[in-house]
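In: Below is the structure, and that's it, no one-letter string:
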């Protein structure tokens, strides 16, 4: 649905986007992450036909965003961080206005309005002016104007910024439902949100893609893979020896000694094996008591910080 190849954009001597390539399929929600100034907004502006690229190509539904910009705009719905809403307009008046701008008329307009009210949960807000709405409901109205023309592609920029936890959950569920039938690019600084919403994630830094994959793939690769914590009773020398010979362990260290031959270890795995199963089997085979076994993986936030932190 979306194909981006070797995209480059310069502003004077500054290279905002450098050789960026990726694709997004129908029914997929892609998280597009990066620190401020990384090139996220520039990439989205190119995809939404606001600015041209200097090099490379980008297409949506087989249409080149440079050569077929009008057709592309009909196929995308774009929700910027601050949705283009008019506070003095009523909700239904605003949606009627957007439908008119999109040349949706007659019975089809009534059908689309009803559809947006239901999908975005706007029934309780119809009698109010937009300026009277909570931030959560304003985001719902913004999403409705993004969806009303039945776009194939949605590009959402920080859709949950400023929302409370309940509102975030509501908008998250709405995005996931919409994403079942459409192609969605979600730009967000709320990394736990991306982790639970998106099937794939791209991290961009200083104009270049530095990571791409599923959230699980990225977190497994980060910080040396898994971290496993165990509390085990047995001869320390033998425990160390067995751990040294366990396949796939990157490192281990004894974090504390608790008496009665109980030891706590912090173990780094490479992410390619089921180390918890190996450790459990090791304890059973040697008649050692294993009173704690838990694994902590890196979070998407850990991955993001690792890949985008500036050296001091």
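Out: Yep, it's here. In this text, all values refer to a predicted model and were calculated from it rather than measured experimentally.
In: C-alpha only now, for contacts and for neighbours.
Out: Will do.
In: So residue 5: helix, strand or coil?
Out: Three-state assignment for residue 5 (DSSP: H, G, I helix; E, B strand; the rest coil): strand.
In: That one and residue 192, how far apart?
Out: In this structure, residue 5 and residue 192 are 28 Å apart, going by C-alpha to C-alpha, to the nearest Å.
In: Looking at these two, which is more packed in?
Out: residue 5 (15 against 12; other C-alpha atoms under 10 Å).
In: Spatially nearest residue to that one (excluding sequence neighbours)?
Out: residue 21 (4.3 Å; C-alpha to C-alpha, 6 or more residues apart in numbering).
In: Same check on residue 205?
Out: residue 38 (4.7 Å).
In: neighbours around that neighbour, how many?
Out: Residue 38 has 20 nearby residues by other C-alpha under 10 Å.
In: State the distance from it to residue 20.
Out: Noted for residue 38: a distance of 12 Å to residue 20, by C-alpha to C-alpha.
In: With residue 225 instead?
Out: Per C-alpha to C-alpha, residue 225 is found 27 Å from residue 20.
In: can you check residue 94 too?
Out: From residue 94 across to residue 20, the span is 37 Å (C-alpha to C-alpha).
In: can you check residue 75 too?
Out: 22 Å.
In: how about the residue nearest to residue 28 when sequence neighbours are not counted, what does it touch?
Out: The spatially closest residue to residue 28, leaving aside those adjacent along the chain, is residue 183, at 5.4 Å (C-alpha to C-alpha, 6+ apart). The contact partners of residue 183, by C-alpha atoms under 8 Å, 6 or more residues apart in numbering, come to 1, 24, 25, 26, 27, 28, 29, 152, 153, 154.
In: tell me which element the last one is part of?
Out: The secondary structure element spanning residue 154 is strand 153-157 (assigned by DSSP states H and E).
In: Give me the distance from the next helix or strand after that strand to the chain's centre.
Out: As assigned by DSSP H and E, the chain's next helix or strand after strand 153-157 is helix 165-178. From the chain centre to the centre of helix 165-178 is a distance of 13 Å (C-alpha atoms, centre = their mean, to the nearest Å).
In: Give me the contacts around helix 165-178.
Out: Here helix 165-178 makes contact (C-alpha under 8 Å, 6+ apart) with 29, 119, 120, 136, 140, 159, 160, 193, 197.
In: Touching, residue 205 and residue 18? I think so.
Out: No - using C-alpha atoms under 8 Å as the test, residue 205 is too far from residue 18 to be in contact (10.0 Å).
In: returning to that earlier point: contacting residues around the residue nearest to residue 205?
Out: Applying C-alpha under 8 Å, 6+ apart, we find residue 38 in contact with 16, 204, 205, 206, 207, 208.
In: this is the other structure I want to compare:
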């Protein structure tokens, strides 16, 4: 359940968003993908999910190349974009059944109830999405991302804009999901990285600045917190 990126390059006109980046993640890890705004995080995630085509290089999810096997690769991915686009007039149960039908799930009714329980949406399942708090909207977004039980979750800043209690709830949910999935998430919250991530990748100006395991952090950066490491690698 690993993610493998090789020499991935992407340009927008004259601006190079990704400059031949390469990395391979572990399986069943929560991987923090860190970098300043404009570093290339969202571009990488959109390429990994097949939303943006590969320009140069390659991306593999569980050994499947996104270019050579687009549909099987996408089936193994769950994606929560930063904007979390939801149909505000739909009910929670309704949108989950809609998503289950899109994935052609044979046990859709059972799976919807499983996902509602897993994401803590029982009390909200009969409400319109427009009536929900941002924290519960994020839960709906995560429920949609996992409805087809993907092996890899790609989450673009899943706790942005949430209050402290909501952040703790979403972090706990991500930890639960990671027991049998690889979770690749971007965040600007360094405390979140310290709490959640077993693996850290830092990108700056479209280049990978470092990639290390959390257990190796103290040996590699003695005495430094994640915020210090982030500043050290991206302050140029």
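Out: That came in fine, so what should we check first? No experiment lies behind these values; they were computed from the predicted model shown.
In: what's near enough to touch the residue nearest the centre of structure 2?
Out: The centre of structure 2 sits closest to residue 155, judged by C-alpha atoms, centre = their mean, with a distance of 1.8 Å. Going by C-alpha under 8 Å, 6+ apart, residue 155 of structure 2 touches 79, 80, 81, 82, 183, 184, 185, 186.
In: which of these are buried?
Out: 79, 80, 81, 183, 184, 185, 186 (16 or more other C-alpha atoms under 10 Å).
In: Closest one to residue 108 of structure 2 out of those, please.
Out: residue 79 (19.0 Å; C-alpha to C-alpha).
In: Would you mind listing the residues in contact with the residue nearest to that closest one when sequence neighbours are not counted?
Out: In this structure, residue 79 of structure 2 finds its nearest non-sequential neighbour in residue 154, 4.8 Å apart by C-alpha to C-alpha, 6+ apart. Residue 154 of structure 2 makes contacts with 45, 49, 77, 78, 79, 80, 183, 184, 185, as judged by C-alpha under 8 Å, 6+ apart.
In: redo that, cut-off 10 Å
Out: Applying C-alpha atoms under 10 Å, 6 or more residues apart in numbering, we find residue 154 of structure 2 in contact with 31, 45-46, 48-49, 77-81, 145, 182-186.
In: Please report how far it lies from residue 174 of structure 2.
Out: Distance from residue 154 of structure 2 to residue 174 of structure 2, by C-alpha to C-alpha: 11 Å.
In: cool, residue 125 of structure 2 as well?
Out: Distance from residue 125 of structure 2 to residue 174 of structure 2, by C-alpha to C-alpha: 20 Å.
In: Pull the contacting residues for the nearest residue to residue 60 of structure 1 once chain neighbours are set aside.
Out: Nearest non-adjacent residue to residue 60 of structure 1, counting by C-alpha to C-alpha, 6+ apart: residue 2, 4.7 Å away. Contacts of residue 2 of structure 1 were listed using C-alpha under 10 Å, 6+ apart, and they are 22-26, 47, 58-64, 153, 183-185.
In: Any idea how many residues pack against the nearest residue to residue 192 of structure 2 once chain neighbours are set aside?
Out: Counting by C-alpha to C-alpha, 6+ apart, residue 192 of structure 2 lies nearest to residue 171, which is 7.8 Å off, once chain neighbours are set aside. Other residues near residue 171 of structure 2 come to 17 when the count uses other C-alpha under 10 Å.
In: hey, where'd the strands end up in structure 2?
Out: 3-12, 15-24, 30-34, 56-61, 64-65, 77-80, 152-156, 182-186, 199-204, 207-213 (DSSP state E).
In: Give me the contacts around stretch 299-312 of structure 1.
Out: Outside stretch 299-312 of structure 1, the residues that touch it by C-alpha under 10 Å, 6+ apart are 33-35, 38, 189-195, 201, 203-206, 210-211, 215-216, 218-223.
In: and the end-to-end length of stretch 149-163 of structure 1?
Out: Where stretch 149-163 of structure 1 begins and where it ends lie 26 Å apart, using C-alpha to C-alpha.
In: same thing with stretch 177-194 of structure 1?
Out: 15 Å.
In: so how far is it from its chain's centroid?
Out: 6 Å.
In: ok, now stretch 181-198 of structure 1?
Out: 3 Å.
In: Please work out which residues of structure 2 line up with that stretch.
Out: Under TM-score structural alignment, stretch 181-198 of structure 1 corresponds to residues 180-197 of structure 2.
In: Now rank the contacts of residue 183 of structure 1 by neighbours and give me the top one.
Out: Neighbour counts for these (other C-alpha under 10 Å) peak at residue 153, which has 29 neighbours.
In: Map that one onto structure 2.
Out: Correspondence of residue 153 of structure 1 to structure 2, assessed by TM-score structural alignment: residue 152.
In: measure that match to residue 183 of structure 2 for me?
Out: Counting by C-alpha to C-alpha, the separation of residue 152 of structure 2 from residue 183 of structure 2 is 6 Å.
In: Need the residues touching each of those two.
Out: Common neighbours of residue 152 of structure 2 and residue 183, using C-alpha under 10 Å, 6+ apart, are 1, 2, 3, 27, 28, 29, 77, 78, 177.
In: What residues does the nearest residue to residue 94 of structure 1 once chain neighbours are set aside make contact with?
Out: Sequence neighbours aside, residue 86 is the residue nearest to residue 94 of structure 1 in space, at 7.5 Å (criterion: C-alpha to C-alpha, 6+ apart). Counting by C-alpha under 10 Å, 6+ apart, residue 86 of structure 1 touches 94, 129, 130, 131.
In: what about structure 2, which of these hold up?
Out: Contacts from the contacts of residue 86 of structure 1 that recur in structure 2, judged by both residues aligned by TM-score structural alignment, their matches' C-alpha atoms under 10 Å, are 94, 129, 130, 131.
In: For the residue nearest to the last one when sequence neighbours are not counted, the count of nearby residues, please.
Out: Pointing back at residue 131 of structure 1 there. Nearest residue to residue 131 of structure 1, sequence neighbours excluded (C-alpha to C-alpha, 6+ apart): residue 87, at 4.0 Å. Residue neighbour count, defined by other C-alpha under 10 Å, stands at 14 for residue 87 of structure 1.
In: I figured residue 87 of structure 1 hits residue 130, correct?
Out: Yes - under the criterion of C-alpha atoms under 10 Å, residue 87 of structure 1 makes contact with residue 130 at 4.6 Å.
In: Much appreciated, bye for now.
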